[in-house]
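Student: missing the sequence, but the structure's below:
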């Protein structure tokens, strides 16, 4: 709650100060854009890159017999790999096998 009040008061300070000098306000506006882009990179893009890298490593290390969960929420055990490890056959029941792309695997249990 305190941080919201602090942000609101600093915003109003900049808004009041903007009317005083037009060159100063345009400089502040131009300064805010790169700061927002840097913040976006560290808060959104970098964590997504790390998550993607971790998921690709997990997919590369899959082996027969691993229990996995697909993007659709299907749980099963890997039976075999096909097409140069691009597709995987998953056993979801005693006599039921389903073929998925390896990219459809969400996590390994």
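Tutor: Great, that's in hand. Since this is a predicted model, take the numbers as computed values, not measurements. Numbers count the residues shown, from 1 in each chain.
Student: Every contact and neighbour count from this point should use C-alpha atoms.
Tutor: Will do.
Student: Quick check, central residue of the protein?
Tutor: With distances taken as Cα atoms, centre = their mean, residue 48 lies nearest the centre of the chain, 3.3 Å away.
Student: now what about the strand or helix carrying that one, what contacts it?
Tutor: Per DSSP states H and E, residue 48 falls inside helix 46-60. With Cα atoms under 8 Å, 6 or more residues apart in numbering as the test, helix 46-60 has contacts from 102-103, 105-108.
Student: Going by neighbour count, which of the residues you listed are buried?
Tutor: Among the contacts of helix 46-60, those classed as buried by 16 or more other Cα atoms under 10 Å are 102, 105-106, 108.
Student: about what we covered before: what are the buried residues along the helix or strand following the helix holding residue 48?
Tutor: Using DSSP H and E, the helix or strand that directly follows helix 46-60 along the chain is strand 67-70. Neighbour counts over strand 67-70 (16+ other Cα under 10 Å) mark 67-70 as buried.
Student: Greatest separation within these: which pair is it?
Tutor: 67 and 70 (10.2 Å; Cα to Cα).
Student: Put this next to the first one:
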């Protein structure tokens, strides 16, 4: 009697087994959604903003490199940027190494010091 009851439960549980399989993937799907909205999407947005900033560089802009060097753009090529970091001191850096643009009030504060 006990064995036949077990078979009966196993036979009718086919539909429930498929529902449990889908429900088993639900936590994985939720984790992927969390990772996408908290990690992947903001990183892609920041990379896009950086790429746009690099494309819009102009002579005379005050910039800071990813290595922390402050300078003014004096020349632009496809792959490099010429920076004047001090009076008559010029260096070339790769465009991708430009970390960001200096705001006007930050550059004025630096020039006053």
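Tutor: Sure thing, it's come through. Quick caveat: nothing in here was measured; it's all calculated off a predicted structure.
Student: Once they're superposed, what TM-score comes out?
Tutor: Overlay of the two chains. TM-score (TM-score structural alignment, normalised by the length of structure 1): 0.71; 86 aligned residues with a Cα RMSD of 1.8 Å.
Student: just to revisit the earlier point, could you report the distance from the residue nearest to the centre of structure 1 to residue 106 of structure 1?
Tutor: Shown here: residue 48 of structure 1 relative to residue 106 of structure 1, a distance of 15 Å by Cα to Cα, to the nearest Å.
Student: go on, residue 96 of structure 1?
Tutor: As it turns out, when the distance is counted by Cα to Cα, residue 96 of structure 1 lies 20 Å from residue 106 of structure 1.
Student: do residue 79 of structure 1 as well
Tutor: With distances taken as Cα to Cα, residue 79 of structure 1 is found 17 Å from residue 106 of structure 1.
Student: now do residue 42 of structure 1
Tutor: Separation of residue 42 of structure 1 from residue 106 of structure 1 (Cα to Cα): 24 Å.
Student: And for residue 35 of structure 1?
Tutor: As judged by Cα to Cα, residue 35 of structure 1 and residue 106 of structure 1 stand 34 Å apart.
Student: Please apply the same query to residue 49 of structure 1.
Tutor: In terms of Cα to Cα, residue 49 of structure 1 sits 16 Å off from residue 106 of structure 1.
Student: ditto for residue 23 of structure 1
Tutor: 51 Å.
Student: buried set for the longest helix along structure 2?
Tutor: As assigned by DSSP state H, the longest helix anywhere in structure 2 is helix 14-35. Within helix 14-35 of structure 2, no residue counts as buried by 16+ other Cα under 10 Å.
Student: how far off helix 41-55 does that helix point, in degrees?
Tutor: 40 degrees (axes from the mean of the first three to the mean of the last three Cα atoms, to 10 degrees).
Student: Distance from helix 14-35 of structure 2 to the middle of the chain?
Tutor: When distances are taken as Cα atoms, centre = their mean, to the nearest Å, helix 14-35 of structure 2 is centred 29 Å away from the chain's centroid.
Student: picking that back up, can you state the mean residue-to-residue distance of the helix holding residue 48 of structure 1 versus structure 2?
Tutor: Superposing on structure 2 and averaging over aligned pairs (mean Cα distance after the TM-score superposition for structure 1), helix 46-60 of structure 1 comes out at 0.7 Å.
Student: mean per-residue distance, stretch 24-31 of structure 1 to structure 2?
Tutor: Following superposition, stretch 24-31 of structure 1 is found to deviate from structure 2 by 4.9 Å on average (mean Cα distance after the TM-score superposition for structure 1).
Student: For residue 75 of structure 2, list the residues it contacts.
Tutor: By Cα under 8 Å, 6+ apart, the contact set of residue 75 of structure 2 is 59, 81-83.
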